[in-house]
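Novice: Attaching a predicted model along with its sequence, questions to come.
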Amino acid sequence: MTTVSFDFDSLTPKERYKLLIGTVIPRPVALVTTRSPSGQANAGAFSFFNVLTHDPAILALGVEYKPDGTPKDTARNILDTGEFTVHIADYALVDQMEICSIKFAPEVDELELAGLETAAGETVRSPRILAAPAALECTLLQSIPVSPARVIVLGQVKKMFLRESLLDPATMYIDQEAFDAIGRLGGYLYARQGDQFERVTPTPEAFFTTTG
């Protein structure tokens, strides 16, 4: 099987971006809400996002700055207030998520434009989107400036809200198919969770027993 290789030090940022978003797939989409110190609500969608650990519960969010080098509203609000709420976007929220991705001015309320009903945060000041299947209220644990134009935000989950119909309370398992979360692919492509399969990792003893 023939392969090609790339020296990332010799690539342009756009070339690295294309290769990374086309190979690290699917990426979960974080629909993030924040409030500015003055109280202005903001929402933005990010796919450079994932959970890093459960003990403590830490999420990572990568945010690029604006072309002029100033922070986007989400990053600025998180750094200024130390609070944010991550919503996992499902297929039903795709249109509203896209509106929240538009580069509006800071004074524009994306939540209002998208017609998203919210509730006040319980452990943070950022609003919670009621239509989202899951919401995680976070406080800023650490910010890592990786370049003048990018910052990685680590948030500690303080409280989770989950659509009740998705949870089996006896097992704490979540119905992944009913969740219908979307994932970001390369370019303008997204994926849904319709095609699933299960594999159970065996113990070493079971592995050697099976393989002889």
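Specialist: Nice, I can see it.

Novice: CA only for contacts and neighbour counts going forward, please
Specialist: Fine.

Novice: Can you check the distance spanned by stretch 104-122, start to finish?
Specialist: Length of stretch 104-122, first residue to last, Cα to Cα, to the nearest Å: 27 Å.

Novice: Please apply the same query to stretch 125-135.
Specialist: 14 Å.

Novice: One more: stretch 170-189?
Specialist: 36 Å.

Novice: Check which residues of that stretch are buried.
Specialist: 174, 179-186 (16 or more other Cα atoms under 10 Å).

Novice: in stretch 140-155, what's buried?
Specialist: Applying 16+ other Cα under 10 Å to stretch 140-155 flags 140, 143, 150-155 as buried.

Novice: Closest one to residue 201 out of the buried residues of stretch 170-189, please.
Specialist: residue 174 (19.5 Å; Cα to Cα).

Novice: neighbours of the closest residue to that closest one other than its chain neighbours, just the number please.
Specialist: Of all residues not flanking residue 174 in the chain, residue 167 sits nearest, at 4.7 Å (Cα to Cα, 6 or more residues apart in numbering). A count of nearby residues for residue 167, using other Cα atoms under 10 Å, gives 16.

Novice: Residue 167 contacts residue 176, doesn't it?
Specialist: No: with contacts counted by Cα atoms under 8 Å, residue 167 stays clear of residue 176, the gap being 9.5 Å.

Novice: okay, pairing it with this:
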Amino acid sequence: MSGEPQQKQQDPSAHEQMMDSEKHVQRNPHGNFKEVEASRPPWRSQDGWAFTQTRKPDWKPGEGGNDGGESLKHDHVDIDPYQDGRPATFNYKLLISAIIPRPIGFVSTRSKDGTSTNLAPFSYTQVVNHDPPVFIVGYAGGFDKAKDSLRNLMESGECTINIISEHFIEAANATAVNAPYGVSEWALTGLTPAPCKDVKASRVKESIFSVEGKLMDTKEFESRGTPGKKTGVLAIIEGVRFWAREDAVNADRNLIDPAVLRPMSRLGGITYGRLLEGIELPRPDWEEYKKEAEPAGLAQPKRDGQ
């Protein structure tokens, strides 16, 4: 592994420092959120997963965007992430509002000696390979300020990554509470720990799809604006066993039904997204595609800048 925490024991002071830094992010844009929420329509539980047509089913090769060129009428502004006076939190807010929707890795960990557990959501999560199954999870802060999840992962080398669905979104969000050091997220939220086969960390029983994971490597990042300051850690995790709810997986155990999974995604700020509609677009085959592309003069050699 490319890095190790500087301390082996949990450090309450590091936890407190991370909680203090959270206050400066100011994710909640509302003065009284419950008041704002009460003014909105209720949850539409009758809305289910459905396929629709694409926006332009008759799209042809070479047509470009499907909005009639409307998007080309607007100019862009360039943003220097390291501009003098630009705080790092601006980059954070910009990126989490632009790179959407993001899958949420609901990560469960357990310390090596088994005395401490952690359950927390991470939207810097993605699957990046299938043979072997490899996942990445991004943590804020360096090893010197590692929160419970990262420290447990480094000590034990194990975790579970659970997918968050609609039916427990409130409980999953509640695990991000800035609770005092040592307080159990499982007890606070009422979620159900379930045993695994290859790792000691529990999976979330409410989760329709879970992955048992073992740590492969880590990479620590350093601030550009404040040299020497460690600002993040990337954990690379191998999936060693999958758990799928029986009503969500097909007979071949190679497909999860989105109508059952009903996953939640992360958007900007404190916003989550639901997945209610999908479209299907077959990957083009060149032998068919060229029948329209070549007569229209679209099959051109690559040039500089293209």
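Specialist: Perfect, I can see it now. Remember, it's a predicted structure, so these values are computed and weren't measured experimentally.

Novice: Fetch the TM-score of the aligned pair.
Specialist: Here the TM-score for the pair of chains, by TM-score structural alignment, normalised by the length of structure 1, is 0.93; 211 aligned residues with a Cα RMSD of 1.7 Å.

Novice: What segments of structure 1 are helices?
Specialist: Assigned by DSSP state H, structure 1 shows helices spanning 13-23, 73-81, 94-100, 110-113, 176-179, 204-211.

Novice: mind checking which of these is nearest residue 38 of structure 1?
Specialist: For the helices of structure 1, the distance to residue 38 of structure 1 is smallest for helix 73-81, at 9.9 Å, taking Cα to Cα.

Novice: What span of structure 2 is the closest one aligned with?
Specialist: Mapped onto structure 2 using TM-score structural alignment, helix 73-81 of structure 1 spans residues 148-156.

Novice: Now find how far off-centre that stretch is within its chain.
Specialist: 19 Å (Cα atoms, centre = their mean, to the nearest Å).

Novice: mean shift of it relative to structure 1?
Specialist: Stretch 148-156 of structure 2, aligned to structure 1 and superposed, deviates on average by 0.6 Å (mean Cα distance after the TM-score superposition for structure 1).

Novice: can you give me the strands in structure 1?
Specialist: Remark: strands assigned in structure 1 by DSSP state E are 27-28, 30-35, 41-46, 49-54, 57-64, 83-88, 118-119, 128-129, 134-147, 150-162, 167-168, 173-174, 183-184, 190-191.

Novice: Can you say which of the ones you listed is packed in most?
Specialist: Each of these was scored by mean neighbour count; the highest is strand 83-88, a mean of 27, by mean count of other Cα atoms under 10 Å.

Novice: Show residues contacting it.
Specialist: The contact list for strand 83-88 of structure 1, computed with Cα atoms under 8 Å, 6 or more residues apart in numbering, reads 28-35, 77-78, 124-129, 132-140, 181.

Novice: Go ahead and flag the most central residue of structure 2.
Specialist: residue 123 (2.8 Å; Cα atoms, centre = their mean).

Novice: need the contact list for it.
Specialist: 102-105, 138, 266.

Novice: Give me the aligned partner of it over in structure 1.
Specialist: Taking TM-score structural alignment, residue 123 of structure 2 has residue 47 as its aligned residue in structure 1.

Novice: what about that match, distance to residue 102 of structure 1?
Specialist: Distance, residue 47 of structure 1 to residue 102 of structure 1, by Cα to Cα: 14 Å.
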